[in-house]
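Participant: Quick one, structure for this:
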Amino acid sequence: MDVPAAVWWLTIAGIAGLLLFDFIFHVRKAHIPTLREASFWSALYVGVALVFGVVVWIFGGSDPGAEYFAGYVTEKALSVDNLFVFLVILGGFKVPRAGQQKVLLFGIVFSLIARSGFIWLGATLIDRFAWVFYVFGLILLVTAGNLFKPEGGDSHTPDNVMVRIARRLLPASDTYDGDKLFTVENGRRVMTPMLLVMTALGGTDILFALDSIPAIFGLTQDVYLVFTATAFSLMGLRQLYFLLDGLLDRLIYLSYGLAVILGFIGVKLILHALHENNVPFINDGEPVPVIEVPTGLSLLVILGVLLVTVVASLVSGRGRAQNAVSAARRHAQEYLEVEHDPDVREQIYQRLLAEEEQLKRLPEKHRRWIREEESLMALLRRAHEEHGRA
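Facilitator: Take a look at the predicted model:
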């Protein structure tokens, strides 16, 4: 699309305004979002993204509209998958529930900045070198293959390179001071773990962008559509985290669905690269007559794969068992190691009791597997003993 500079600036200003609004009215004062709050704002941000897509469809045409929606849905699905890693990082740093909002908003802003840089770089490379489509396609195929490999909860460590550098350069406290980034300890100013967890999220956001940007360039090469689809997929991610917190572990087949989608887009990119080929050792530098996948079909494939993946995850007995186990483990750890407010701890303990009841109602084969999880059983016993002494 031929997008005037004024529209670009209005779009950037609108996105920046939404982020500023989010900070001032929701994040600046640390609190735990209610289910109603998270649901309302998640729906609102999705609605804004869909309305924007309709506007693109009306004023830009059906092809740009379909490209935007395909890009938005793909990026949103990748963002939800990224929430699993955020969950590991926040748990690894024992971030109090009320302070998680600020961390997540920082992650979203940093991710948007990092991906904007990758978008500019990718657009520049595509404009100058047609062979970049081969590289992007191979990146997605490798990523898809990696997603098919099972991962454990320790596969994403919160102690990444950026965190180690930050610890080396700046003195750090071992305890939180609300949601402050710095505090005074023994008469000197030190950073809190809150700044470290933000650094960890920033490092992982850069890795996420390496997969995300090639994927959306495989659906559209229009920089405006790439930027807006990416930006709107990140908006509302903070609220979605709290909304899906109890369901994240239930989506056990999401990574497989994303693997299929990224593999499909990778093949699509390579077909496009062959169609535009100018690499000397491929067909003597001439374009190869191959079938190109239309955007409408791409959108249908993406939506279909995600629908099958989500439904299969929700009806899976293994998914229910894994979700209950992960929730019980997380809430036991929060009760024992993270939260100190008596009221919040009591709420967590009541949720833990409800999750243990769910565990007892699982089929015997799942209960037997749970009983063999010695670390989980020990954690639950500690939580009950701690509550008995309170």
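Participant: can we go C-alpha only for contacts and neighbour counts from here?
Facilitator: OK.
Participant: wait, doesn't Asp179 sit right on Val95?
Facilitator: No - counting by C-alpha atoms under 8 Å, Asp179 stays clear of Val95, with 9.2 Å between them.
Participant: Quick check: neighbours shared by these two?
Facilitator: Met194 (C-alpha atoms under 8 Å, 6 or more residues apart in numbering).
Participant: Could you pick out the longest helix of the protein?
Facilitator: helix 62-92 (DSSP state H).
Participant: May I see the buried residues of whichever helix or strand comes after that one?
Facilitator: With elements assigned by DSSP states H and E, the helix or strand that comes after helix 62-92 is helix 100-128. For helix 100-128, the neighbour count (16 or more other C-alpha atoms under 10 Å) marks 100-112, 114-116, 118-119, 122-123 as buried.
Participant: can you give me the angle the helix or strand just after helix 100-128 makes with helix 100-128?
Facilitator: Counting by DSSP H and E, the next helix or strand C-terminal to helix 100-128 is helix 132-147. Between helix 132-147 and helix 100-128, the angle comes out at 140 degrees (axes from the mean of the first three to the mean of the last three C-alpha atoms, to 10 degrees).
Participant: which secondary structure elements does helix 132-147 contact?
Facilitator: Counting contacts by 3 or more C-alpha pairs under 8 Å, 6 or more residues apart in numbering; DSSP states H and E, helix 132-147 packs against helix 100-128, helix 193-217, helix 254-275.
Participant: do that again at 6 Å, thanks
Facilitator: Where contact means 3 or more C-alpha pairs under 6 Å, 6 or more residues apart in numbering; DSSP states H and E, helix 132-147 is packed against helix 254-275.
Participant: I have a second one here; can you model it like the first so I can compare?
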Amino acid sequence: MIEISTLTWIVTIALILALLALDLALGWLRPHRVGFREATAWSVFYVGVAVAFGVWFLLAYGADAGTQFFAGYIVEKSLSVDNLFVFVIIMSTFAVVEEHQQKVLTFGIVLALVMRVVFIAIGAALLSLASFVFLLFGLLLLYTAVQLFRHRDEDPDVENNIVVNTARRVLPISDAYDGGKLFTRVDGRRMVTPLMIVLVAIGGIDLLFALDSIPAVFGVTDSAFIVFAANAFALLGLRALYFLVKGLLDRLVYLSTGLSLILAFIGVKLILHWLHVDVSPAVPEIPTPLSLGVIVGVLAVVTVASLIKTRKDPTLVAHAGSLTGSPRRAEKPQPQE
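Facilitator: Below you'll find the predicted structure:
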């Protein structure tokens, strides 16, 4: 177990809160259309901060701790790209105007971080009570991997899920966005705008992703600090990454397949760890450097293969994948005349 000092916790949380406040100021208080140059600059900045933190962490706590952080960060970053797929679907489904997309993304990032903190605390507490939880996490990831692979060519039906439908039944909703407001008045009646429903949809999706991502990162480290830091740094750059790669997302046709393979690999790793601890020390474990290599290798292969495939057939469109199977399946765009 890696012992993290109280000072490291305090400084790390302060750094993340400062970066979060900066992101909030940019996305919520100053809504505007984000261009390619701005998105690139902020994406490089957030990745640079994460890499710098990882290098410092490696020097301060050792090579094994540093490797665990980078493995966790890459796992969370790759899963966050799938998050972006769903965010794009939500934005297009509810016709969110571009200047308000930053506000929605910033809310989604803050909510995702809060949910992950809660699940990290719960996961760490469960793991400290019984190593049997590693088996449960492993089986959960294997189930998720199988479902994601089975429904890799589908998109989640964000417009008709239970969370959004419940919000529509409970809340009075106006027809117009009314700028970037969450509440408005129509004929003297106080109502929520469609932007509130978008935020509800984002919140529901964040909850589902938190349920999968936390067990996944616990598969590469048992340190609650590393799990928290990897999640936080991966999420902080999500707003800029959305505007940078949303045009590229449609071309990553094998990403859901790659993520299902990564989740299955980590699930097997967790089950082997449980067998090693609770059944027999003779059961081999998968070392973290090997995990890092497999994760990076899978992501590299699926990215290159996706770009090659879509270059040969430009009509192909990537999908976010669905865990339950959805009646909504995105149609291929027809080639323009």
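Participant: Check which helices and strands the longest helix of the first structure is in contact with.
Facilitator: So helix 62-92 of the first structure, by 3+ C-alpha pairs under 6 Å, 6+ apart, packs with helix 223-234.
Participant: I'd like the next helix or strand past the helix it packs on.
Facilitator: helix 237-244.
Participant: Pull the residues that contact that next one.
Facilitator: Ala38, Ser42, Leu104 (C-alpha atoms under 6 Å, 6 or more residues apart in numbering).
Participant: Using the three-state scheme, assign Ile291 of the first structure.
Facilitator: coil (DSSP: H, G, I helix; E, B strand; the rest coil).
Participant: Trace it over to the second structure, please.
Facilitator: When the second structure is aligned by TM-score structural alignment, the residue opposite Ile291 of the first structure is Pro284.
Participant: Count the residues that sit near its match.
Facilitator: For Pro284 of the second structure, the number of neighbouring residues by other C-alpha atoms under 10 Å comes to 12.
Participant: coming back round to it: how close does the longest helix of the first structure sit to the second structure?
Facilitator: Helix 62-92 of the first structure differs from its equivalent in the second structure by a mean of 0.7 Å after superposition (mean C-alpha distance after the TM-score superposition for the first structure).
Participant: which of the residues in that helix are buried?
Facilitator: 64-81, 83-91.
Participant: Work out the gap between that helix and the centre of the chain.
Facilitator: Computed by C-alpha atoms, centre = their mean, to the nearest Å, the separation of helix 62-92 of the first structure from the middle of its chain amounts to 6 Å.
Participant: Could you tell me where it falls in the second structure?
Facilitator: With TM-score structural alignment as the criterion, helix 62-92 of the first structure aligns to 63-93.
Participant: repeat for stretch 348-355 of the first structure
Facilitator: Under TM-score structural alignment, there's no match for stretch 348-355 of the first structure.
Participant: Just the residues contacting that stretch, thanks.
Facilitator: So stretch 348-355 of the first structure is in contact with Ala328, going by C-alpha under 6 Å, 6+ apart.
Participant: Show me which positions of that stretch end up buried.
Facilitator: Taking 16+ other C-alpha under 10 Å as the criterion, stretch 348-355 of the first structure shows Ile348, Tyr349, Arg351, Leu352, Leu353, Glu355 as buried.
Participant: Save these as TSV, and put in secondary structure and distance to Ala259 of the first structure too.
Facilitator: TSV is the format used below for those (DSSP: H, G, I helix; E, B strand; the rest coil; distance: C-alpha to C-alpha, whole Å):
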residue	secondary structure	distance to Ala259 of the first structure
Ile348	helix	35
Tyr349	helix	37
Arg351	helix	33
Leu352	helix	33
Leu353	helix	36
Glu355	helix	31
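Participant: if I look at Leu182 of the second structure, how far off is Lys103 of the second structure?
Facilitator: Note on Leu182 of the second structure: its distance to Lys103 of the second structure, by C-alpha to C-alpha, to the nearest Å, is 11 Å.
Participant: okay, now the residue lying closest to His276 of the second structure once chain neighbours are set aside: neighbour count?
Facilitator: Leaving aside its sequence neighbours, His276 of the second structure sits nearest to Val283 (C-alpha to C-alpha, 6 or more residues apart in numbering; 4.9 Å). Applying other C-alpha under 10 Å, we find 13 other residues in the vicinity of Val283 of the second structure.
Participant: Would you confirm that Val283 of the second structure contacts Val277?
Facilitator: No - the criterion here is C-alpha atoms under 6 Å, and Val283 of the second structure misses it with Val277 at 8.6 Å.
Participant: neighbouring contacts of stretch 61-79 of the first structure?
Facilitator: Taking C-alpha under 6 Å, 6+ apart as the rule, stretch 61-79 of the first structure contacts Val56, Trp57, Ile216, Thr220, Leu225, Ala229, Ser233, Leu299.
Participant: Please identify the helix or strand for the last one.
Facilitator: So the one you mean is Leu299 of the first structure. helix 295-315.
Participant: And that helix, how far out from the chain middle?
Facilitator: Computed by C-alpha atoms, centre = their mean, the chain-centroid distance of helix 295-315 of the first structure equals 18 Å.
Participant: what does it rub up against?
Facilitator: The contact list for helix 295-315 of the first structure (C-alpha under 6 Å, 6+ apart) reads Ala70, Leu251, Ile252, Tyr253, Leu254, Gly257, Gly319.
Participant: any idea of the angle whichever helix or strand comes after it forms with helix 295-315?
Facilitator: Downstream of helix 295-315 of the first structure, the first helix or strand assigned by DSSP H and E is helix 317-333. Counting by the same axes, to 10 degrees, helix 317-333 of the first structure lies at 70 degrees to helix 295-315.
Participant: residues of helix 317-333 of the first structure that come out buried?
Facilitator: Judged by neighbour count (16+ other C-alpha under 10 Å), helix 317-333 of the first structure contains these buried residues: 318-333.
Participant: Near Leu196 of the first structure, how many other residues are there?
Facilitator: 23.
Participant: Tell me how far the nearest residue to it once chain neighbours are set aside lies from Ile89 of the first structure.
Facilitator: Leaving aside its sequence neighbours, Leu196 of the first structure sits nearest to Val163 (C-alpha to C-alpha, 6+ apart; 6.0 Å). As for Val163 of the first structure, its distance to Ile89 of the first structure is 11 Å (criterion: C-alpha to C-alpha).
Participant: Alright, I will stop here.
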